[in-house]
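Student: here is a sequence with its predicted model. Questions after.
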Amino acid sequence: MDSSESKSTVKLPEPSLRRLPWYLAYIKLLQTKGEEYVSSTQIAKEIGVDSSKIAKDLSFINISGKTRVGYEINSLVAVLEEFLGFTSMHKAFIFGVGNLGAALMQDSGLSQYGLEVVAGFDVKPELVGTFVNHIPIYHLSQFPQKQKELGVKIGILTVPIDKAQSVTEEMIAGGIKAIWNFTPYRIRVPKHIVIQNTSIYAHLAVMFNRLNNIK
């Protein structure tokens, strides 16, 4: 099975898909140190995931290790990056250029994982017409025009919570197919829209709760 086929046909369980970037990050660290092979046991020890689970996760992407040697690191990095979509550049718009939106526009590391923010949208007059990290900021009303020009399918949502649903609906109406939602609001979308919720505040709540339970 070639990598393009695997990306389009293999359906990983979501927990497995979420773990693959963990493996990739650790394996790339070994790569920078000049290591040539890594075993599932070694990965398990470093990131705290059972080795049998790692072997099963990697079997989904049709790569196997050598007995008593492990996985060839360069090949494993290449296969993982291709499978996860990190080798293809995906353009994205940011909706809401407040502190978080601006920080994401400043994050050049996103491009290393295949995400290129090409424009931001806001309604504040003082932001419209300016740039963050050389990325232009337009008024939200200009979104349909820019969407037609650039054909962007991914929208990153960082607007205030009271605007989350209405802006989401504008995004979808304008042609956005996948939304990375950073707001704490659980936006409602049609079934054909890909949604990924990443609420910093929800993670904070979990951390605070666990911290309070430490005796």
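Tutor: Yes, it's here.

Student: contacts and neighbour counts: CA atoms only from here.
Tutor: Will do.

Student: report all helices and strands that the longest helix along the chain contacts.
Tutor: Across the chain, the longest stretch assigned as helix under DSSP state H is helix 14-32. Helices and strands touching helix 14-32, as assessed by 3 or more C-alpha pairs under 8 Å, 6 or more residues apart in numbering; DSSP states H and E, comprise helix 40-47, helix 51-59, helix 73-84.

Student: one more time with 6 Å, if that's ok
Tutor: Packed against helix 14-32, as judged by 3 or more C-alpha pairs under 6 Å, 6 or more residues apart in numbering; DSSP states H and E, are no other helices or strands.

Student: show residues contacting the helix or strand following that helix.
Tutor: For helix 14-32, the following helix or strand on the C-terminal side (DSSP states H and E) is strand 37-38. Residues outside strand 37-38 that contact it (C-alpha atoms under 6 Å, 6 or more residues apart in numbering): 70, 71, 72, 73.

Student: ok so, going back, now do the longest helix of the chain and helix 40-47, the angle between them.
Tutor: 90 degrees (axes from the mean of the first three to the mean of the last three C-alpha atoms, to 10 degrees).

Student: can you list contacts of helix 14-32?
Tutor: With contact meaning C-alpha under 6 Å, 6+ apart, helix 14-32 is reached by residue 57.

Student: between the contacts of strand 37-38, which is closest to residue 94?
Tutor: residue 73 (34.7 Å; C-alpha to C-alpha).

Student: how about the helices in the chain?
Tutor: Using DSSP H, helices in the chain cover 3-9, 14-32, 40-47, 51-59, 73-84, 99-106, 143-150, 164-173, 200-212.

Student: mind putting those helices into TSV with mean neighbour count and distance to residue 124?
Tutor: TSV is the format used below for the helices of the chain (neighbours: other C-alpha atoms under 10 Å; distance: least, C-alpha to C-alpha, whole Å):
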stretch	mean neighbour count	distance to residue 124
helix 3-9	12	40
helix 14-32	15	36
helix 40-47	15	43
helix 51-59	16	45
helix 73-84	18	36
helix 99-106	17	13
helix 143-150	14	14
helix 164-173	18	14
helix 200-212	11	24
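
Student: what about versus this one:
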Amino acid sequence: MIEIGEVTVPAATVARLPYYLRALRDLTREGVATTSSSELAERSGVGPAQLRKDLSYLGSFGTRGVGYDVDSLSSYIAAALGLGSEHRLAIVGVGNLGHALANYSGYAARGFQLVALLDADPAVVGRTAAGLPVEHVDDLESILADRDVSMVILATPGSAAQPVAERIVACGVREILSFSPVALQLPDDVVVRSVDVAGELQILAFHAAARNAQQAQRVGADGVAAPDGVVAPPASAR
């Protein structure tokens, strides 16, 4: 459970709030003033019952027969997510992935300001990405302090991730988004969100293998699988 103000909210609900906020902001751009739980749930990729349960942790929303006021619900969720004030962001590790993350165009619209890029590679330091110079990670402590950085995206190689993360935490930063392929060992009050691209692909590979195995099981002794995965009858039955 996670405390949001005076309310305690399940971590799984907190993880879904950004999807609700994105859907609501899409509705705002489309000029939609009110929406139903069914429409908002569909746009967010969840069921209506799950949506209503999640929102119930934050308070009472919606009017029977009318639905949710898009602007007010959007503002409330944004405030619950702590987006009322700007978060200053640094990226440590500006290789191919870090460079792509630096050039992501959605930070400002979502309440984040990218203020620093750091790397250890002499071939990278001094270059520019997203309008910012890449500075040497040796200066990490002074840069994070001088620019009031509150969140860090970590995109270093795995071998460097743990020591760099420890330096980041020592600077007072307690929120880290890690793309490094290691499990960071940090104090309990540090929130780490890890994105393991290879791991996610392996999960997809598992599902693909399971689906192929199920299709193979449905094929009879003389049957063949049609191109769309539907089992065709044995040749003797055609």
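Tutor: That came through, no problem. No experiment lies behind these values; they were computed from the predicted model shown.

Student: TM-score for the pair, please.
Tutor: Overlay of the two chains. TM-score (TM-score structural alignment, normalised by the length of the first structure): 0.90; 210 aligned residues with a C-alpha RMSD of 1.8 Å.

Student: between the helices of the first structure, which gets nearest to residue 182 of the first structure?
Tutor: Closest among these, using C-alpha to C-alpha: helix 200-212, at 7.1 Å.

Student: give the aligned range of the closest one in the second structure.
Tutor: Residues 197-209 of the second structure are the counterpart of helix 200-212 of the first structure, counting by TM-score structural alignment.

Student: the matching stretch vs the first structure, average offset?
Tutor: Here the mean offset of stretch 197-209 of the second structure against the first structure after fitting is 1.4 Å, by mean C-alpha distance after the TM-score superposition for the first structure.

Student: mind listing what residue 153 of the first structure touches?
Tutor: Contacts of residue 153 of the first structure (C-alpha under 6 Å, 6+ apart): 176, 177.

Student: ok, it to residue 56 of the first structure distance?
Tutor: Distance, residue 153 of the first structure to residue 56 of the first structure, by C-alpha to C-alpha, to the nearest Å: 32 Å.

Student: do the same with residue 101 of the first structure
Tutor: 37 Å.

Student: also residue 3 of the first structure?
Tutor: Separation of residue 3 of the first structure from residue 56 of the first structure (C-alpha to C-alpha): 18 Å.

Student: what's the match for residue 156 of the first structure in the second structure?
Tutor: So residue 156 of the first structure corresponds to residue 153, using TM-score structural alignment.

Student: its match reaches residue 94, doesn't it?
Tutor: No - taking contacts as C-alpha atoms under 6 Å, residue 153 of the second structure lies outside contact range of residue 94: 10.2 Å.

Student: related to what we said a few turns ago, TSV for the helices of the first structure, including distance to residue 137 of the first structure?
Tutor: Formatted as TSV, the helices of the first structure follow (distance: least, C-alpha to C-alpha, whole Å):
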stretch	distance to residue 137 of the first structure
helix 3-9	33
helix 14-32	31
helix 40-47	39
helix 51-59	40
helix 73-84	29
helix 99-106	10
helix 143-150	10
helix 164-173	16
helix 200-212	24
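
Student: give me the mean distance between stretch 165-173 of the first structure and the second structure.
Tutor: Taken over the aligned residues, the distance from stretch 165-173 of the first structure to the second structure averages 1.5 Å (mean C-alpha distance after the TM-score superposition for the first structure).

Student: the second structure: matching residues for that stretch?
Tutor: Using TM-score structural alignment, stretch 165-173 of the first structure pairs with 162-170 in the second structure.

Student: which strand is the longest one in the first structure?
Tutor: Determined from DSSP state E, the single longest strand within the first structure is strand 115-122.

Student: does that one pack against any helices or strands, and if so which?
Tutor: strand 90-95, strand 135-139.

Student: what's the closest of those strands to residue 62 of the first structure?
Tutor: strand 90-95 (24.3 Å).

Student: counterpart of residue 136 of the second structure over in the first structure?
Tutor: In the first structure, residue 136 of the second structure lands on residue 139 (TM-score structural alignment).

Student: which ones are touching its match?
Tutor: Taking C-alpha under 6 Å, 6+ apart as the criterion, residue 139 of the first structure is in contact with 121, 122, 123, 128.

Student: distance of the match of residue 156 of the first structure relative to residue 208 of the second structure?
Tutor: Distance from residue 153 of the second structure to residue 208 of the second structure, by C-alpha to C-alpha: 31 Å.

Student: with residue 156 of the second structure instead?
Tutor: Taken as C-alpha to C-alpha, the span from residue 156 of the second structure to residue 208 of the second structure is 30 Å.

Student: next, the buried residues of stretch 84-94 of the second structure.
Tutor: Applying a neighbour-count criterion of 16 or more other C-alpha atoms under 10 Å, one finds 87, 88, 89, 90, 91, 92, 93, 94 buried in stretch 84-94 of the second structure.

Student: from residue 32 of the second structure, how far out is the fifth one?
Tutor: Just to be clear, that refers to residue 91 of the second structure. As judged by C-alpha to C-alpha, residue 91 of the second structure and residue 32 of the second structure stand 36 Å apart.

Student: with the fourth one instead?
Tutor: From residue 90 of the second structure across to residue 32 of the second structure, the span is 35 Å (C-alpha to C-alpha).

Student: repeat for the first one
Tutor: Distance check for residue 87 of the second structure against residue 32 of the second structure: by C-alpha to C-alpha, it reads 28 Å.
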